[in-house]
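> here is a sequence together with a model predicted from it:
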Amino acid sequence: MEANNNWKAVCALADIPKLGSRVVRRAAGDDIALFRTETDAVFALTDRCPHKGGPLSQGLVVGEAVVCPLHGWAIQFSDGHACAPDEGCTGKHPVKVVDGVVWLSPV
């Protein structure tokens, strides 16, 4: 598959461990953390917890969320929002998997 609409191939699905993450470094702005769930769903969030800026990529994947390694905040993959009672949000980025390749949209 070739890149279209500015989507960029960033890695193979196999490069992201199940229940783990991989970081996509950006020249400008915060890095992006790619997460892989038990069911091989992939999500992309800004690699910065809304609480104290901790690296979400170093957190634990639990279901459809990541738990920040600094203070235990759970951040939902669906929208980047902290799970109640915590409040805050990190950026969510469009991502897709096609034929085992993970694609990230710069938007």
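Sure thing, it's come through.
> can we go C-alpha only for contacts and neighbour counts from here?
Will do.
> geometric centre of the chain: which residue is closest?
By CA atoms, centre = their mean, the chain has its centre lying nearest to residue 44, at 2.8 Å.
> then that residue would be within a helix, right?
No - counting by DSSP: H, G, I helix; E, B strand; the rest coil, residue 44 falls outside a helix, being strand.
> looks like it contacts residue 33 (just checking).
Yes - using CA atoms under 8 Å, residue 44 is in contact with residue 33, at 5.6 Å.
> try it against this one:
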Amino acid sequence: MNWIDIGAVDEIPVRGSRIVKTRDGCVAVFRTGPDEVFATSDRCPHKGGPLSEGIVHDRKVTCPLHNMVYSLETGKAQGADEGVIETYPVRVEAGRLLLDGSRFAARGAA
């Protein structure tokens, strides 16, 4: 894995998020607890809603456009409708957020 330091965990409020821009699009990084973080695609596959602006609860996020609920762990939609958002490895180390950038680098290679 290719871990990239994307900032301090304290820069994201608990039950909040922030955006990390990559050449492949935006990644939403969510903080659900003091040292619990998740990273997903920022776009809802149904209506393109910005998930980073959604409501973070438990280990889930609710899309701000149409209330679809996604698991931050698996990316799977919950409820009658089906859908999946992409998830990315992220961790906290010594108070810093580290995002695995190897998937982004692999997409850019030709």
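Structure's in. What do you need? Keep in mind it's a predicted model, so treat the numbers as computed, not measured.
> aligned to the residue nearest to the centre of structure 1, what sits in structure 2?
Taking TM-score structural alignment, residue 44 of structure 1 has residue 39 as its aligned residue in structure 2.
> chain neighbours aside, what residue packs nearest to the counterpart of residue 29 of structure 1 in structure 2?
For residue 29 of structure 1, the aligned position in structure 2 is residue 24, judged by TM-score structural alignment. Closest residue in space to residue 24 of structure 2, ignoring its immediate chain neighbours: residue 104 at 6.7 Å, by CA to CA, 6 or more residues apart in numbering.
> what's in contact with the helix or strand hosting the one you found?
Assigning secondary structure by DSSP states H and E places residue 104 of structure 2 in helix 102-108. Residues outside helix 102-108 of structure 2 that contact it (CA atoms under 8 Å, 6 or more residues apart in numbering): 1, 2, 3, 22, 23, 24.
> what are the buried residues along stretch 54-70 of structure 1?
54-61, 64-69 (16 or more other CA atoms under 10 Å).
> nope, stretch 67-84 of structure 2 is what I meant
68, 69, 70, 71, 72, 74, 75, 76, 77, 83, 84.
> contacting residues around the last one?
Remark: with contacts taken as CA under 8 Å, 6+ apart, residue 84 of structure 2 is in contact with 45, 70, 75, 76, 77.
> perfect, I'm done here.
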